[in-house]
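Engineer: Need a 3D model of the sequence below.
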Amino acid sequence: MLVLGFESSCDETGVALIDVPAAAAQGAPRLLAQALHSQISMHQAYGGVVPELASRDHIRRVLPLTREVLAQADVQLAAVDVIAYTQGPGLAGALLVGAGVAVAMAAALGKPTLGIHHLEGHLLSPFLSADAPEFPFVALLVSGGHTQLMRVNDVGSYEMLGETIDDAAGEAFDKSAKLLGLPYPGGPHLARLALSGDAKAFDLPRPMLRSGKPDFSFAGLKTAVLTQVKRLGEVPTEQQRADLAAATQAAIVEVLVRKSLLALKETGLKRLVVAGGVGANTMLREHLNAACGKRGIRVHYPELSLCTDNGAMIAMAAAMRLQRGMADLHNDGGFAIRPRWTLGSA
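Structural biologist: Predicted coordinates for the structure are as follows:
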């Protein structure tokens, strides 16, 4: 069975094709081809994502990317069995593009569609890697405006352990980077600047670190960074900026690591999956690997190319649901997007 997946929830247009064995016992789904276009350069001039521009760019990119994927896999469109798309959460206009194209294409082919939760895609993306995890596990989801810890028993079986009560880790990275005068998207730029900084030069807070609960809060950290930036004056030295970047990154990473360890202790599980854009952060990976290694805990990550939003994770989530007979397939030509959609109800 061939599954074509579309991702268009924000500022990346992703398309991928996955081959699905008839049953889970016969093997794992296999990624045949994928293509991705990032809108970063377009949105940089505005310091963040402009929803209307994002939607229009998805319209321009989705069909050329689809042709590219089919050509890579040497597959005809008519051979596709199921078309999956990101149903939510995300920007309403951007979601409409992917959903509309998927449903129209499926109607023309006489094939069913399957709406996928964006965060479930991230959550299951490590199953595309060579070192795929096994159920059950604790998942640290750090994607965009989401920072969550979940117990994952199987596909579709998710128990929320903790989440952010205000800003997410990705927002803390991006907002702090903006305060430091770094370009969009700020997280990767802040991480690079931090390489030449001294994390101990600034004493920044670790919100809720000792709360005893696996919940997060990063708004106070962002405020502390703003306070330090004001104290440095209008023209801080490059070393001061690097030190503050290093201190900010260290604070975020320490909170993510400590909360992940708390969730693992509470559940008694010995396997951690890290997914989402912040999961690509080198310092986070190093500290998680070190802390979990001492405790005999396996840590799994998606490939770096799959940390960002992509079509492969949507096609993979659809494939795993199909294998388990959990797919809510539609072939009536209708669809609904869900810009706000909690993962527990997926």
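Engineer: contacts and neighbour counts: CA atoms only from here.
Structural biologist: OK.
Engineer: and Leu179, what does it touch?
Structural biologist: By C-alpha atoms under 8 Å, 6 or more residues apart in numbering, the contact set of Leu179 is 225-226, 229.
Engineer: Please give the structure of this sequence too, so both can be compared:
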Amino acid sequence: MKKKPIIIGIESSCDDTGVSIIKNRSVLSNIIIHQKIHKKYGGVVPEIASRLHDQNIIKAVQKAIFLSKINLDQIDAISFTLGPGLIGSLLVGAAFAKSFSMGLGIPLLTVNHIQAHILSHFIQNANINNSYPKFPFLGLVISGGHTQIIKVNDFFKMEILGSTLDDSVGEALDKIAIMLGFSYPGGPIIEFFSKNGNDKKFIFSKPMVRGLDFSFSGFKSDVSQFIKKQLKINALFVKQNIPDICASIQKIIAEILLEKIQKAILKTGISRIVLAGGVSSNHEIRRMFMSFAKENKRCEIFILKKKYTTDNGAMIAITGLLKYERNLHDSIHVTPYSKFKIF
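Structural biologist: Sure, this is the predicted structure:
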């Protein structure tokens, strides 16, 4: 009987130290150490992030191995995030992975962070359908650092159809949250307050961007001008209307994302949609996309369980596993990259 490979995945692209061990697409452990210190700075401080990764990575690896109930010599390969991300944080993960690979004499597998978000859907029972999407499909990656529509023809054959021209959707939500007096990260706070709000109470403009690209800077400015104008009239406006403001903001963002996906469906003829990235955990975005799929019987929608939406080691491990199965090993001399690269 053919041995089922065991892969360890290291994620260190931003401020979360993620380590996961996967055996044949099944997650044996998935450890995430969050860096809560960034909250007081209103955003991630790169130097602090890399320093804390250096402190946390050994602890995360030890815990992942312990919970997996495996021995070191059972691990077949190590995968890690090569980019994009914060270069200091990526270097910490890369240095550890290279040392681990050389020390155990096992293959090294580099992972593109965006691809990994999409390929999270191939972890066993990772999405709410408990099934794997069939190729080809359209991937919508929405997070604090990325907003992209990607045509996925195979595991490692992907084509970018549209990207944000400025802020990512998650970045826009965080900046709007600060305008409302919330702390970082703001997206989850906006989501929390929106649950009891009237999403039709306030109307905000949608950016007019051709094709499948996105832009959120104009939308962010519109919200900012609206809030400033209302506060001049009533200093308590935000406090008195926070649920309705948050619900209205979420509704527009969800509509922007869905409208672009509808355009992508028309352009490609592909009606199988996969959502990925931290912002895909947002309840309004999920509700709107599921409602669209229900109304359009030919459309299939795949949505991750919330624990797999944010940055985590499991998405790196599954991508590493898929590369390992195809003998796509990497050199010890690879160098991390901070900015996005074409697949």
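Engineer: and the closest residue in space to Leu209 of structure 1 that isn't next to it in sequence, what does it touch?
Structural biologist: Nearest non-adjacent residue to Leu209 of structure 1, counting by C-alpha to C-alpha, 6 or more residues apart in numbering: Val255, 6.0 Å away. By C-alpha under 8 Å, 6+ apart, Val255 of structure 1 lies in contact with 206-207, 209, 216.
Engineer: Which of those residues are still contacts in structure 2?
Structural biologist: Checked against structure 2 using both residues aligned by TM-score structural alignment, their matches' C-alpha atoms under 8 Å, these keep these contacts: Arg206.
Engineer: ok, so of the contacts of Val255 of structure 1, who is nearest Thr237 of structure 1?
Structural biologist: The nearest member of the contacts of Val255 of structure 1 to Thr237 of structure 1, counting by C-alpha to C-alpha, is Arg206 at 25.0 Å.
Engineer: residue contacts, that closest one?
Structural biologist: Taking C-alpha under 8 Å, 6+ apart, one finds 221, 251-252, 254-255 in contact with Arg206 of structure 1.
Engineer: Assign a three-state SS to it, would you?
Structural biologist: For Arg206 of structure 1, the assignment made with DSSP: H, G, I helix; E, B strand; the rest coil gives coil.
Engineer: Give the buried residues for the lengthiest helix in structure 2.
Structural biologist: Secondary structure of structure 2 per DSSP state H: the longest helix is helix 237-268. Applying a neighbour-count criterion of 16 or more other C-alpha atoms under 10 Å, one finds 237-238, 242-258, 260-261, 264-265 buried in helix 237-268 of structure 2.
Engineer: what about it, how far off from structure 1?
Structural biologist: By mean C-alpha distance after the TM-score superposition for structure 1, the fitted helix 237-268 of structure 2 averages 1.5 Å away from its aligned residues in structure 1.
Engineer: how far is that helix from where the chain is centred?
Structural biologist: In this view, helix 237-268 of structure 2 has its centroid 18 Å away from the chain centroid, taken as C-alpha atoms, centre = their mean, to the nearest Å.
Engineer: same deal with stretch 36-50 of structure 1?
Structural biologist: That offset, for stretch 36-50 of structure 1, works out to 17 Å (C-alpha atoms, centre = their mean).
Engineer: One more: stretch 202-213 of structure 1?
Structural biologist: Counting by C-alpha atoms, centre = their mean, stretch 202-213 of structure 1 is centred 24 Å from the centre of its parent chain.
Engineer: ok, now stretch 305-323 of structure 1?
Structural biologist: 11 Å.
Engineer: got the residue ranges for the strands in structure 2?
Structural biologist: 6-11, 17-23, 26-33, 77-83, 108-112, 137-142, 147-154, 157-163, 272-276, 300-303 (DSSP state E).
Engineer: Ser120 of structure 2 is nearest to which of the ones you listed?
Structural biologist: With C-alpha to C-alpha as the yardstick, what comes closest out of the strands of structure 2 is strand 272-276 (7.9 Å).
Engineer: Between strand 147-154 and the closest one, find me the angle.
Structural biologist: Going by axes from the mean of the first three to the mean of the last three C-alpha atoms, to 10 degrees, strand 272-276 of structure 2 is angled at 130 degrees with respect to strand 147-154.
Engineer: Show where strand 272-276 of structure 2 falls in structure 1, residue numbers please.
Structural biologist: Matched against structure 1 by TM-score structural alignment, strand 272-276 of structure 2 falls on residues 271-275.
Engineer: Report the mean distance between the matching stretch and its aligned residues in structure 2.
Structural biologist: Relative to structure 2, stretch 271-275 of structure 1 is 0.4 Å off (mean C-alpha distance after the TM-score superposition for structure 1).
Engineer: and the strands of structure 2 as CSV, adding mean neighbour count and distance to Glu47 of structure 2?
Structural biologist: Shown next, in CSV, are the strands of structure 2 (neighbours: other C-alpha atoms under 10 Å; distance: least, C-alpha to C-alpha, whole Å):
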stretch, mean neighbour count, distance to Glu47 of structure 2
strand 6-11, 30, 17
strand 17-23, 29, 14
strand 26-33, 20, 17
strand 77-83, 28, 17
strand 108-112, 26, 22
strand 137-142, 25, 25
strand 147-154, 21, 25
strand 157-163, 16, 27
strand 272-276, 24, 27
strand 300-303, 22, 33
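Engineer: of those, which approaches Ser331 of structure 2 most closely?
Structural biologist: Here strand 108-112 is closest among the strands of structure 2 (C-alpha to C-alpha), at 7.0 Å.
Engineer: That closest one vs structure 1, mean deviation?
Structural biologist: Mean for strand 108-112 of structure 2 is 0.8 Å (mean C-alpha distance after the TM-score superposition for structure 1).
Engineer: what about Glu325 of structure 2, neighbour count?
Structural biologist: 10 (other C-alpha atoms under 10 Å).
Engineer: same deal with Pro64 of structure 1?
Structural biologist: 12.
Engineer: dump the residue contacts of whatever residue of structure 2 lines up with it.
Structural biologist: Taking TM-score structural alignment for the superposition, Pro64 of structure 1 sits opposite Lys59 in structure 2. Contacts for Lys59 of structure 2 (C-alpha under 8 Å, 6+ apart) come out as none.
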